[in-house]
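[1] turn this into a structure:
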Amino acid sequence: ERRIVQSVVLANATIFDMASKNEDCRGMGTTLVGAFFLESGAYFVHVGDSRAYRLRDGVLTQLTADHSLANEYVQMGILRPEEVEQFPYRNVITRACGLNDTVEPEVHFQTLQDNDIYLFCSDGLTDPVSDKEIARLLQSSDDLDEVCQALIDAANAGGGPDNITVVLAHTFQD
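    Below is the predicted model:
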């Protein structure tokens, strides 16, 4: 876990340094989501509102909590989850790599099961495509390339308001 945090801290410092020294890069930053898979489980890391999901036995579970103003308001009881969609500042993130000289990535461990599907994605997917539709598409084919393309197509059909990043991983035993 320590090495994962160190990697994100180093990436943050590199981005922040480049943005500080290069006029064209001022204000540059990024969200981040990833995982380090082991035989027994995986360490998931994220900063910002890029997400990790797990599809297990047909049930889609969001594994990361957005580092966003809207999510913080939900956690504090200021907003109800159903109000987030209408909240004017729902896309304001509270953590990102490169915007400050320090960053606090969130890391947690999850056990793996045979036949889990893990989705790592940017908000370019999750803003225009519902979790229900994501779950349906994740189960639409055994070919992960096809599923990735279907998810991207769904985001574009929903207006594609942002860049769309989609990565899938499928766990299985030899």
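[2] use CA for all of it now, contacts and neighbours both
    Noted.
[3] give me the distance between the nearest residue to residue 56 once chain neighbours are set aside and residue 5.
    Excluding the flanking residues, the one nearest residue 56 by Cα to Cα, 6 or more residues apart in numbering is residue 116, at 5.0 Å. Note on residue 116: its distance to residue 5, by Cα to Cα, to the nearest Å, is 25 Å.
[4] to compare with the earlier structure, here is another sequence to fold:
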Amino acid sequence: MNNFVGLSKIGLVRQRNEDRFFIDGNVCAVTDGMGGYSGGEIASTYAVDEIREYLASLEPVGQQDLCDAIIHANQRIVNRVASEERLAGMGTTAVVTAIKDNQLYWASVGDSRLYIYRDGLLRQITTDHSMVQELLTAGEITKDEMLSHPQRNLLTRAVGVDEVLEVDSGIESILPGDRILLCTDGLSGYVTDDVIASALQSSDDNMMVVESLMDTVYEVGAGDNVTIVVGTI
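    Down below sits the predicted model:
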């Protein structure tokens, strides 16, 4: 594994960036906060800090470790909200990955996404915990219609909202040359998977891919904060 890079930028219509990410050896995470005042920023920062610290002492990091790290962060945020009324309603997405040999372990809550790109094909690994995903699953809207649906920002699950949290997780087999992409909905909510795939196809330089996708998001108005992490196996 090499060459993991990331970038986070404030959207054109936002006053603060509530996205966070970290790349720590073979572990990566992306979070996207929500909530009034500075709540979203606090929740997303808490989440990446707590997840990073929780996993730092573990070697190797496995699937259950990623779930446990998110659950740990969830409890810390719930406790913080309980002690500060002004933070009520804050929460965050979280998608976390770890690589060991030819396995990619992942865990996810919310609508930040994990993709794997291989041989020209982009595959979404995580499933959004969102209202529009439920509509898509029910066959009421298409994947393209998710991008413009008025309820596209409504989450059905988030870190820091409830004491009990269900975390999605899994294991994917990976091959040399695979590209891994994590992102917030500032990317996936404004550009199609085809656009993401084209950017990955266009260059082997991961930072060039990240910057190209950022440019595309800004060209369509950057309606949300944007965070993208890309790496090559």
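[5] how many residues are close by the counterpart of residue 186 of structure 2 in structure 1?
    Using TM-score structural alignment as the criterion, residue 186 of structure 2 maps onto residue 124 of structure 1. Counted by other Cα atoms under 10 Å, the residues lying close to residue 124 of structure 1 total 21.
[6] OK, contacts around the residue in structure 2 that residue 30 of structure 1 lines up against?
    Residue pairing (TM-score structural alignment): residue 30 of structure 1 is matched to residue 92 of structure 2. Shown in contact with residue 92 of structure 2 (Cα atoms under 8 Å, 6 or more residues apart in numbering): 31, 32, 33, 34, 40, 43, 44, 47, 110, 158, 159, 160.
[7] for structure 1, what's the longest helix?
    Using DSSP state H, we find that the single longest helix of structure 1 is helix 2-21.
[8] what is the corresponding segment of structure 2 for that helix?
    Using TM-score structural alignment, the partner range for helix 2-21 of structure 1 is residues 64-83.
[9] other residues contacting that stretch?
    Against stretch 64-83 of structure 2 from outside (Cα under 8 Å, 6+ apart): 43, 46-47, 50-51, 54-55, 87-88, 90-91, 94, 96-98, 105-108, 159-163, 165, 167-169.
[10] cool, and stretch 119-130 of structure 1?
    Contacts of stretch 119-130 of structure 1 (Cα under 8 Å, 6+ apart): 31, 33-34, 49-54, 151-152, 154-155, 158-169.
[11] gap between the two ends of that stretch?
    Taking Cα to Cα, stretch 119-130 of structure 1 runs 14 Å from one end to the other.
[12] contacting residues for the one residue sitting closest to the centre of structure 1?
    The centroid of structure 1 falls nearest to residue 51 when counting by Cα atoms, centre = their mean (1.9 Å). Remark: with contacts taken as Cα under 8 Å, 6+ apart, residue 51 of structure 1 is in contact with 33, 62, 63, 64, 65, 66, 119, 120, 121, 122, 123.
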